[in-house]
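Chemist: Structure, please.
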Amino acid sequence: MTKPPPSAFDALMCGARAAAAKKRRLSPPSPSLKNKKTKSPQPEKQVPSPTLIPWNAASASTELITELKKRAPLMKKNPSEFDPRSVVCWEEGQPIPFLLLSLAFDMIAREAGRIATTDIACNLLRTVIHATPSDLLLVVYLLAKRIAPPHHGLELGIGPNIISQAVSDAYGRDPKLVTKEYEEKGDLGLVAQASRLSQSMMRKPEPLTIRKVFNTFHLIAREEGKDSLQKKKKHIKSLLLAATDCEPLYLIRLLQKKLRIGCAEQTLLAALGQAAVYAEKHSKPPPGIQSPLEEAAKIVKQVYSVLPDYDKIVSQLLTDGGVWGLPMKCKFTLGVPVGPMLSKAITSVSEILNRFQDVEFTCEYKYDGVRAQIHYMDNGSVEIYSRRAERNTGMFPDVVAAVSRLKKTNVSSFVLDCELVAYDRSKQKILPFQVLSTRPRKNVTLSDIKVDVCIFGFDLLYLNGQALLQETLKVRRENLYASFEEECGLLQFATSMSSNDIGDVQNFLEEAVNARS
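Modeler: Just a heads-up that it's a prediction; the model follows:
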């Protein structure tokens, strides 16, 4: 497995620690918004300094659990009435307890509305920013059920069997009983939580931290070679032994990437933007912003759509410019795949005309292959990403060679959105997707290839150092046609037609259907 590039985590921690130290030396409290409709932040109310619990003492574990469970419900408040200092019961700058995140998950799971869910997530993130900003990136990744950007290819690589064995080993349970309970409950996290609650502890473990959980997840993902599964199981067991209260439930669900709390990524992005406004220290809203909270949520969502990399976004949020500087600092970046623009099914051709009356629109063939986003760098290297931003370069060495040869000489870099389709070049015929799925998936060499593919290009997102996302499809398509040489069976442009006549559209649809037979 190719190791991912260095994360921004180390640099972020250094900067955040320095910021936290500086903050503790200053007397004025952090500014905050009092009302969602206010145009600029207002100072927070003074709150009494809480009694802080010693961090590294295992004997303090019970006290920390009790105190956190008492304070965590405060995160359900309307953000305009919430003060993050009311939740913090540990020394600022110390690692955030994993229990805080678990309790937040629990509260979100009990909420049915999107607004209430966003409020809890926002207040959680504000608490982290206030107490230990260096942990913000880790909390965001865990809320997103990830440990790295998708294009880094860093995955835990574990299945339910290994997790089930770790639960059995950690809590001294019969593996068969654990499996039976899992089948009955349908949730291995609930099995782990029940197993933990029924187990008596000889000594109280030190509180589990978000940093410990996140770093252990990285260790699990990086285990390779002989006995790697046993090593992964050992790491999981160590976390379960330290987990208390509802922590085992969410540890297991995070390992399975199934939180089951109803917090979608769009909710997380909105909460992150709002939290940045409430905790804003690095900049003020630009003039003319009527609703800073709504605008900040919109900015974070838009930025993430063109740069889906939390390392870069969170790092920028904690530096000068803050959320308002995101669009200038976090732009479309070559080598970081953007999310695909997806189609929406309709029932008839007439529905198109009802939606787009008196407007010319374009139609394209839908090809039965795999979506690919091809990034060609200035240095001549190529990366291919799937629709889920997974790195597929090793699966398509023939595609790498084709785009490198068929790009025009004036093209130095590009991002091509396309479909890779199995193709019989002798018969000049598209083959079914099932044929394409027989190709090997990793470390493929040109001599290994038994199934040829044709690249059907339909959009160009980046060209010669310039992002084209803000250009119209018409302009992007013109750039596409001008940037590549077509070669039958190797690289072709998607068949398309532009019209506002229903007869033309109906005929084109029939042609597309017949072309597949």
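Chemist: CA atoms for contacts and neighbours, from now on please.
Modeler: Noted.
Chemist: Residue 102 reaches residue 250, doesn't it?
Modeler: Yes. In this structure, residue 102 is within contact of residue 250 by CA atoms under 8 Å, at 6.2 Å.
Chemist: Also this sequence, please, to line up against the first:
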Amino acid sequence: MEFAEFAERAGDIEGLSADTDIIEAVTDLLESANDDLEVLTRFVQGRVFPAWDSTTLDIGPNLCYTAIARAAGQNVSADDVEDKLAEMGDIGAVAGSYEFGGQQGLAAFGAGRDELTVAEVADELETLAGVEGSGSQDTKIDILFGLCNRTSSQEARYLARLVLSEMRIGVGEGTVRDAIAGAFDVPVEATERALQVSNDYGRVARVARDEGEPGLDELQLEVGRPVQAMLAQAGTVTDALEDWEEAGIEWKFDGARVQIHYDGEDVGVFSRNMEDVTDALPEIVEYIRENLSVPAIVDGEVVAMADGEPLPFQEILRRFRRKHDVARAREEVAVELRAFDCLHADGEDLLTAPLTERHDRLQAILSGGVSALTVTADEDEIAEIEANSLDAGHEGIMLKNPESTYSPGRRGKNWLKRKPDVETLDLVVTGAEWGEGRRASFLGTFLLSARTENGRFETLGKVATGITDEELANLTELLEPHIAAQEGQVVDISPQVVFEVGYEEIQESPTYSAGYALRFPRFLGVRDDKSVEDADSLTRVERLAESQ
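Modeler: Coordinates of the predicted model:
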């Protein structure tokens, strides 16, 4: 296909607004693609390479502006292109506004251009992506100039957008999936599954055309070819237990997502965006070679650690971004693996296996570095796991459906990040318990009460989550003078101090004198600005419970 035809079709698609019309137009494009099918399937999405391939053109805006200016003629500079972009807001419109080809010999005298084909554009861009070393920037400009110089106004519009990954014609992944299914008469479900395991829209389109549904069904995960990560959405423990009856609970780490591919010899480490970060994380490569027993694809997080404590997320980003002097960076910021899922093991795809089975397989093949998974319906146990995670310096917990399959690229209800507390109460501390172990000298579990209209205080829960050791020391110093009585580890505290507490839900409960209990309460701070008379009343608690 000539690139001019692709540009014309892209322009037609850009002018459509209805999803069905866009899908139909992309379907027509794929049906007429012939040998250019794989390339066109990518180009229409604004991609030069398959989604799994971390190869990039490495063309920044300034290089693109320079090539456009050079093709536009001697009186145009890169600054002129940038100024025009500020006015027009679209690099495609800017490129299309110039008359290219003026420096191409006979073209200047009206002899016409050498028509570009889609295959030529793909080949030239692949060559451009491979240019490295001294003088590479000039070479890339030369290649891009050569392409621009052979384009019409409409071709230039979409070439410039393609180079900067700004196609913006309303074609998303779902559009292309449906177009592949429609063009080659294969089920959408089979197309979706094939896309999940291959992460290559061009390849799936070709297989759908040439081999139909049986060919799509044969596509499998390949070690070394990353797929999109399964994602989580915000949710609550209540949501999880109501939907699944019991939940798989994991610590939530403040790390960076990685997908690790091991073929028995070589290790590849890929970021959430499928960027190859293998060279930046040599200790992860070493760990996998020493501890992973079979070829596999493993999902997890890499966390930055120091003296057994997690470091802020920014520290792990320093490692991911490091391309030079990695050995020094390794000394400055140590990283460790926390693996939590297994997509493939020893030749077997596990995407359709339930979470618990995948986790069992992960533990069987990886000796160490596996995040614990606890399946439970016990709210107290869930709260304890969350408290332990926070105490260890991590972010809390993940909630996962124990029976869930692994859906690459999907964000659904089967994985939940415990939603931050959406409501708070200011409650009076009326009791506490001394801690154990290293916290034996601190008050560590605090009894919370709401005031009543007659000046009494009715209990409605205990809070022990969200409190650091330093905060416990300060709270003990604050509350110890107000201890009214003690029996064993339990103390009564005179109502003098107000805590701000977040919670997930208020439920009726005979456990506490208020008749209500806070589900998953979390300490947020001391309200030094409030007296106990200003604390929240039981009436407000009742009103909040009714409005849930």
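Chemist: Between residue 102 and residue 250 of structure 1, point out the one with more neighbours.
Modeler: With other CA atoms under 10 Å as the criterion, residue 102 of structure 1 and residue 250 differ in neighbour count, and residue 250 comes out ahead with 27 against 19.
Chemist: Kindly provide the distance from the counterpart of residue 295 of structure 2 in structure 1 to residue 405 of structure 1.
Modeler: Counting by TM-score structural alignment, residue 295 of structure 2 lines up with residue 413 in structure 1. Here the distance between residue 413 of structure 1 and residue 405 of structure 1 works out to 13 Å (CA to CA, to the nearest Å).
Chemist: Give me the distance between residue 140 of structure 2 and residue 153 of structure 2.
Modeler: Using CA to CA, one gets 21 Å for the distance from residue 140 of structure 2 to residue 153 of structure 2.
Chemist: In structure 2, what stretch matches stretch 154-170 of structure 1?
Modeler: Under the alignment (TM-score structural alignment), stretch 154-170 of structure 1 falls on residues 55-71 in structure 2.
Chemist: Check which residues of that stretch are buried.
Modeler: By neighbour count, and taking 16 or more other CA atoms under 10 Å as the criterion, the buried residues in stretch 55-71 of structure 2 are 56-57, 59, 63-71.
Chemist: for residue 224 of structure 1, helix, strand, or coil?
Modeler: Of the three states, residue 224 of structure 1 takes coil according to DSSP: H, G, I helix; E, B strand; the rest coil.
Chemist: mind checking the longest helix of structure 2?
Modeler: What stands out as the longest helix in structure 2, according to DSSP state H, is helix 201-218.
Chemist: so what does it touch, helix or strand wise?
Modeler: Contact here means 3 or more CA pairs under 8 Å, 6 or more residues apart in numbering; DSSP states H and E; on that basis helix 201-218 of structure 2 packs against helix 37-43, helix 173-184, helix 188-198.
Chemist: What's residue 208 of structure 1 aligned with over in structure 2?
Modeler: Pairing criterion TM-score structural alignment: the partner of residue 208 of structure 1 within structure 2 is identified as residue 116.
Chemist: Now for its match: which residues touch it?
Modeler: Residues counted as contacts of residue 116 of structure 2 (CA atoms under 8 Å, 6 or more residues apart in numbering) are 2-4, 150-151.
Chemist: close enough to count as contact, residue 252 of structure 2 and residue 388?
Modeler: No. The pair residue 252 of structure 2 / residue 388 is not scored as a contact, 11.0 Å apart, by CA under 8 Å.
Chemist: Residue 140 and residue 153 of structure 2 - which one has more neighbours?
Modeler: For residue 140 of structure 2 against residue 153, the residue with the higher neighbour count under other CA under 10 Å is residue 140, and the figures read 25 against 20.
Chemist: quick one: what's aligned to the more buried one in structure 1?
Modeler: When the structures are aligned by TM-score structural alignment, the residue of structure 1 matched to residue 140 of structure 2 is residue 232.
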